[in-house]
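1. Show me how the following folds:
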Amino acid sequence: MSEASAPHAADRRELTAAQRNAVAELLRVSPVADELGRRFVRAGHELHLVGGSVRDALLGRLGDDLDFCTDAHPDETLRILKGWAESIWETGREFGTIGAQRDGLRLEITTFRAESYDQVTRNPVVVYGTNLTEDLKRRDFTINAMAVSLPEHRFTDPHGGLDDLSAKVIRTPAAPRESFGDDPLRMLRAARFAAQLRFAVHPDVHAAMSRMAADLDRITAERIRDEFTKLLCGADPITGLRLLVDTGLAERFLPELTGLKLEIDEHAQHKDVYEHTLTVVENAVSYEEDGCDFVLRMAALMHDVGKPATKAVGPDGRVSFHHHEVVGARLTKARMKALRYPKDLTAKVTGLVALHLRFYGYGRGEWTDSAVRRYVADAGDLLPQLHKLTRSDCTTRNRRKAAQLGADYDALEDRIARIAAEEDLARVRPDLDGNAIMELLGVPPGPVVGRAWKHLKEQRLEHGPLDRDAAEAELLRWARAEGILG
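-> I've put the predicted structure just below:
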């Protein structure tokens, strides 16, 4: 480790506290872990708590998913688990992993690995290893290359993971070029851990990520999607996102983010759109109430991606981005489809991007109750997230302007609440259903009913609820105008 990344005395004091937490965490799971360790020892094998489980124990945040490694092969592991585990699964067997559950803990036991990679795909040629040291060397980062042997609780740290954990630095056990050459997904994992743990990547790791960014093209879209989702849901997504852009990794799977960097932001011209976007993501995180809201964070990240394609400079030199929300929604849909996100998730994020500018102009006093109803109806179930996204999008340093925007949105939310109290805004529907329309017009199911339903919904949005007589009169008026009734 370089002198610059060596832990300071204060870090060592923090680490002592972390180790005390780790003891408490390990004691919490030790009845199960130690019992399993004794079973492996009686069978003539080793068992070690390893990887993220040891890292998280040292950070005082060990969860209920525990990772182990062993010299036992999968068939032997199965024999040891049978009759002891409450349930067993073999979905990872081809990679040497057997899963089990006991006392509310999910356990994954993997045979020592010493695989090599074909340098074309990320798929390893699985080769079982023979010892713990060899297994730890193949792991992605030093902070994940520590082990606690069971049941004796012997600590093994051949690559300085404890020091790196103290220094809050991400470093690879082998040379970064070798590690990332084996598995390019590790570059994205480095950015993900930086976001999750608020750690910095070692300069050597950063340099290798920059040089080898194109190797990420070997990775499937699904694996990239999963790592990126974890990054965006990290405690500090901004650090991870900056790392993706600075190393060129974003250009390989999310070029829209890099494309924002040179665009001028018309709301705050002291910032470019890239910086504005990161601030919006940060603001969105602050509005979350219960854990990561991926839809909100992703919409915040993508809300302005339509600006580069819509940038125009007027005769007066002013920059505009007309209809960038429409273009941005289209780009967002295409990018999320390419990353294999589910259609329902994509639709929600795209919907928020398309609606994020709707509020601007409300403060001019031009909105009727009809406009408010349409705002609510178009947002649908996304309305709470749209509120948060719109507020997050206010990044101006002009305090008076920021205060006015906040007051305007407060007024809009109050107005929505008032109208909602008078009308069922959450379920804006025509005042006559399909059966009533067919009965009144004397028509069978078909396109006419759909057109009539749509017309009545427009009337509902424009004028609010109609009583039965008024709704029927409007339907008959429309039907005569359309030539449906004589």
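2. going forward, measure contacts and count neighbours with C-alpha atoms only.
-> Fine.
3. Centre of the chain to the helix ranked longest in the chain, how far?
-> Scanning the chain for the helix with the most residues, using DSSP state H, yields helix 9-42. Distance of helix 9-42 from its chain centroid, counting by Cα atoms, centre = their mean, to the nearest Å, is 30 Å.
4. buried set for that helix?
-> Across helix 9-42, burial judged by 16 or more other Cα atoms under 10 Å covers 11, 15, 18-19, 21-22, 24-26, 29-30, 32-34, 36-40.
5. Skip the chain neighbours and tell me the closest residue to A299.
-> Nearest residue to A299, sequence neighbours excluded (Cα to Cα, 6 or more residues apart in numbering): V349, at 5.1 Å.
6. Am I right that that neighbour is in contact with D293?
-> No. In this structure, V349 is not within contact of D293 by Cα atoms under 8 Å, at 11.0 Å.
7. what sits against the closest residue in space to H323 that isn't next to it in sequence?
-> Counting by Cα to Cα, 6+ apart, T310 is the residue found nearest to H323 once chain neighbours are left out, at 7.2 Å. For T310, the contact set (Cα atoms under 8 Å, 6 or more residues apart in numbering) comprises 320-324, 327.
8. And T310, how close does it get to T277?
-> Separation of T310 from T277 (Cα to Cα, to the nearest Å): 16 Å.
9. what's the answer for A426, then?
-> Taking Cα to Cα, one finds A426 at 30 Å from T277.
10. same question, L81
-> Applying Cα to Cα to L81 and T277 gives a distance of 50 Å.
11. and if you look at S5?
-> 31 Å.
12. same thing with L62?
-> 33 Å.
13. here's the other one to compare against:
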Amino acid sequence: MPDPLDIVDPADETSGTADRLARARIRAASMFRALPEEIHDLGRRFEAAGYELALVGGPVRDAVLGRSSADLDFTTSARPEETETILRQWTHDGAIWDMGREFGTLGGVRDGVKVEITTYRTESYDSTSRKPQVAYGETLEGDLSRRDFTVNAMAVRIPSLELVDPFDGLADLARTVLRTPVGPEQSFTDDPLRMMRAVRFVSQLGLRIEDSTADAIEALAERITIVSAERVREELVKLMLGAHPRGGLELLVELGLAAHVLPELPALSLEIDEHHHHKDVYQHTLTVLDQAIDLESPAGSGGPCEAPDLVLRLAALFHDIGKPATRRFEPGGVVTFRFHETVGAKMTTKRMKALTFDKDTTKKVARLVELHLRFHGYADAPWTDSAVRRYVTDAGDLLQHLHRLTRADVTTRNRRKSKALARAYDELEARIDELAEQEEIDRIRPDLDGNRIMEVLEISPGREVGEAYKHLLELRMEHGPLGEDRAIAELRTWWEARQRG
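-> Okay, the predicted model is just below:
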């Protein structure tokens, strides 16, 4: 049997790239051989029936990169009805499902090994839509030609383990280059979402977009507007959760895509005043994102804000989007951005709704944007205990996110100022911990619950109970635990004043 990665190196490859290609072959060959026996058995069944079967796309790319993949996507020369017959025999118990028979896709599972199998396809597109007209294809190479990028246009025949790489995707991975199997203008005209995928792969895999491919994205960026907000959001989330989101976001702006899907980001590139009284807000934002990521807990640690934390990363991205709308030039050349956190929270909500984010994520990110400047009052003058309690209560379940966002928001080059801010926040966190230990601050409640309030005041359920509860909570926030006797006395005093008023 031939080497599973038996390809010829391109003549112009450097020795360094050739070395990476060699290592990639070894890694991939090892991972392909280690595929579950159920997969090898499935390949033998297709082969015995006279059909081709190949592992394709992302799982092949990931294997070359030395990564395991939970997805096992296959393509085949068999038509769906023929695939169904083989799958039913392979699963033993007929555990198959229809993923989209009209597109030739069926799925099955055997002993925990899940597969999805699609008949070879060809596609044609209407210029007004990214949804293709799909027809069955005849060859594996033809099926691969419709893929988005060369690094995803590789396949491994099963069970022979022969690598099929008609567009040199393996070499592109070794060079860390992203390009399309066909002309990029045609590829992005056919499916504009591929332009978002390109910047997403920069973030996820650390690839760089080949020049002609980048030029095509820039020229066709406006076509992204025909893609649904849901699909754009999915790609943006994957970009934000990647290992290199800053690089992806920079390309999103440079290539003109952000102007259509996230216009608030390029808007941060404010013209710097001649005296440099304010920072480059765009670069500051990207630095805050980098620093927030550095403050995430390690993946799998179970710690707060475990990497990758989407809420924290989005809050870092959006935290200053209110600045362009609030910038004012004051006498003496001073530049201000008053209430940009409040304006920014509203803008964040609006943009995230437009991108169809879920309500919970939207609410959390907007709240962090709204609160991200609160600490600076503490840095100017230490707070009372009641102010610290309010800070914690206002942050609620987002306190750990707010801690990290606030620390990440310090990008000054003045080392003394930076150290002073860090010390001030260390002190604030220490005070929060002390108060939490004393009062279980994360579960602050009034000294009397609703039932006790009704009993003391001899009233029935209604708005007055809620108002009394709120009054006692304010006292609790201001003074700490009151104890039942004092709480009852304060409640009666408030009630009598209310009755007189």
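14. Assuming the best superposition, what's their TM-score?
-> Scored by TM-score structural alignment, normalised by the length of the first structure, the superposition of the two chains gives a TM-score of 0.96; 481 aligned residues with a Cα RMSD of 1.9 Å.
15. hmm, back to that, so if I had to pick from V349 and D293 of the first structure, which one is more boxed in?
-> Neighbours per residue (other Cα atoms under 10 Å) separate V349 of the first structure from D293, with V349 holding more: 26 against 16.
16. Now name the helix or strand holding that one.
-> Per DSSP states H and E, V349 of the first structure falls inside helix 343-355.
17. Just the strands from the second structure, written as ranges.
-> 53-56, 73-76, 96-100, 105-110, 113-119, 121-124, 133-136, 155-157, 163-164, 177-178, 208-209, 328-329, 335-336 (DSSP state E).
18. Quick one: closest of those strands to L448 of the second structure.
-> strand 335-336 (44.6 Å; Cα to Cα).
19. how about that closest one, which residues of the first structure does it hit?
-> Mapped onto the first structure using TM-score structural alignment, strand 335-336 of the second structure spans residues 319-320.
20. With the second structure overlaid, report how far that stretch is off on average.
-> Taking mean Cα distance after the TM-score superposition for the first structure, the mean distance separating stretch 319-320 of the first structure from the aligned residues in the second structure is 0.9 Å.
21. what's in contact with that stretch?
-> Under the criterion Cα under 8 Å, 6+ apart, residues 264, 266, 310-314 lie in contact with stretch 319-320 of the first structure.
22. circling back: out of L81 and T277 of the first structure, which sits in the busier spot?
-> Between L81 of the first structure and T277, T277 has the larger neighbour count (other Cα under 10 Å), namely 26 against 19.
23. ok, and which of the strands of the second structure has the densest surroundings?
-> Mean neighbour count (mean count of other Cα atoms under 10 Å) peaks for strand 53-56 among those, with a mean of 26.
24. what's the mean deviation for that one versus the first structure?
-> Strand 53-56 of the second structure sits 0.6 Å off on average (mean Cα distance after the TM-score superposition for the first structure).
25. residues in the first structure aligned with that strand?
-> Using TM-score structural alignment, strand 53-56 of the second structure pairs with 47-50 in the first structure.
26. can you check stretch 237-245 of the second structure too?
-> With TM-score structural alignment as the criterion, stretch 237-245 of the second structure aligns to 229-237.
27. so who does the residue positioned nearest the centre of the first structure touch?
-> Against the mean C-alpha coordinate of the first structure, by Cα atoms, centre = their mean, the closest residue is T229 at 3.3 Å. Neighbour list for T229 of the first structure: F294 [criterion: Cα under 8 Å, 6+ apart].
28. among the strands of the second structure, which is nearest H319 of the second structure?
-> strand 335-336 (15.9 Å).
29. re earlier: out of the contacts of T310 of the first structure, which sit inside helices?
-> Those of the contacts of T310 of the first structure lying in helices (DSSP H): 324, 327.
30. Please identify which of the contacts of T310 of the first structure is nearest to T111 of the first structure.
-> V327 (49.7 Å).
31. can you count the residues close to the closest one?
-> Other residues lying near V327 of the first structure total 19 when counted by other Cα under 10 Å.
32. That one touches H303, doesn't it?
-> No. Here V327 of the first structure does not reach H303: they are 10.0 Å apart, not a contact under Cα under 8 Å.
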